[in-house]
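1. Here is a sequence together with a model predicted from it:
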Amino acid sequence: MSWLYLLLALAAIVVAFKASSLAVVLVCLLVAFGLVLVWVMGILAQRVEDSSRDVGMMIDPTELRRLREQAEARKLAEANNAAPPHSDATH
């Protein structure tokens, strides 16, 4: 879509070169300048969008807390399983 603005800006410049009235030339040049700015902003917005992370992949705070609790419970379970058994036998 942003390339359409560039093509319209070029058309406005062509009209400015063909026009014989100074007012038409000024209006066409201002329109071309505005369209070039819109084109550049569109290209920049597209680049920012392409380099940003997917919002759907972000974890909300409650989900993050639940995952931390699960990891902590898993660590405690592994630590309890890895501990050597205590022998209470007296000889």
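-> Sure thing, it's come through. Numbers count the residues shown, from 1 in each chain.

2. alpha carbons only for contacts and neighbour counts from here, please
-> Fine.

3. Tell me, how many residues neighbour Leu10?
-> 18 (other CA atoms under 10 Å).

4. Okay, and Ala77 sits in which element?
-> helix 61-82 (DSSP states H and E).

5. And that helix, what's buried?
-> For helix 61-82, the neighbour count (16 or more other CA atoms under 10 Å) marks no residue as buried.

6. Now do it: which elements does it pack against?
-> Secondary-structure packing of helix 61-82 (3 or more CA pairs under 8 Å, 6 or more residues apart in numbering; DSSP states H and E): no helix or strand packs against it.

7. put this beside the first:
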Amino acid sequence: MPWLFLLLGLVAMAVAMKTTSMLLMVICLLASLVFLVLWAYGWYASRVVSVSRDESLMLDPDELRRLREQAEARKLAAQVSQEPPST
């Protein structure tokens, strides 16, 4: 979609350069400016979305606490299994 705004902006600029009517030229120049700003905004937004993290992969505090407890339990189980049996 942003590329459509770029195309429309360039077409409006071309019409503004070819017309002999002052009113049409002003309207086309304003339209060209609006379309080019919309194109830049859309392009920037798509770049930001492409490098942002997926929010569904973020951990909430409860899940993070649960994972820490599991890691601690595994660590204790590994320590218990490595100790030699006492006689």
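-> Yes, it's here. Remember, predicted model here, so these are calculated numbers, not experimental data.

8. quick one on the thing from earlier: mind reading off the mean deviation between the helix holding Ala77 of the first structure and the second structure?
-> Relative to the matching residues in the second structure, helix 61-82 of the first structure has an average distance of 0.9 Å after the fit, by mean CA distance after the TM-score superposition for the first structure.

9. Quick one: residues contacting Leu24 of the second structure.
-> Ala16 (CA atoms under 8 Å, 6 or more residues apart in numbering).

10. element containing it, please.
-> Using DSSP H and E, Leu24 of the second structure falls in helix 22-51.

11. how far out from the middle of the chain is that helix?
-> 19 Å (CA atoms, centre = their mean, to the nearest Å).

12. quick one, what contacts Glu69 of the second structure?
-> With CA under 8 Å, 6+ apart, Glu69 of the second structure has no contacts at all.

13. now Leu59 of the second structure
-> Counting by CA under 8 Å, 6+ apart, Leu59 of the second structure touches no other residue.

14. Figure out the helix or strand that it lives in.
-> Using DSSP H and E, no helix or strand contains Leu59 of the second structure.

15. Identify the residue of the first structure aligned to it.
-> The pairwise alignment with the first structure assigns Leu59 of the second structure to Ile59, based on TM-score structural alignment.

16. Next one: Glu78 of the first structure relative to Glu72 of the first structure, how far apart?
-> 10 Å (CA to CA, to the nearest Å).

17. With Leu7 of the first structure instead?
-> According to CA to CA, Leu7 of the first structure and Glu72 of the first structure sit 59 Å apart.
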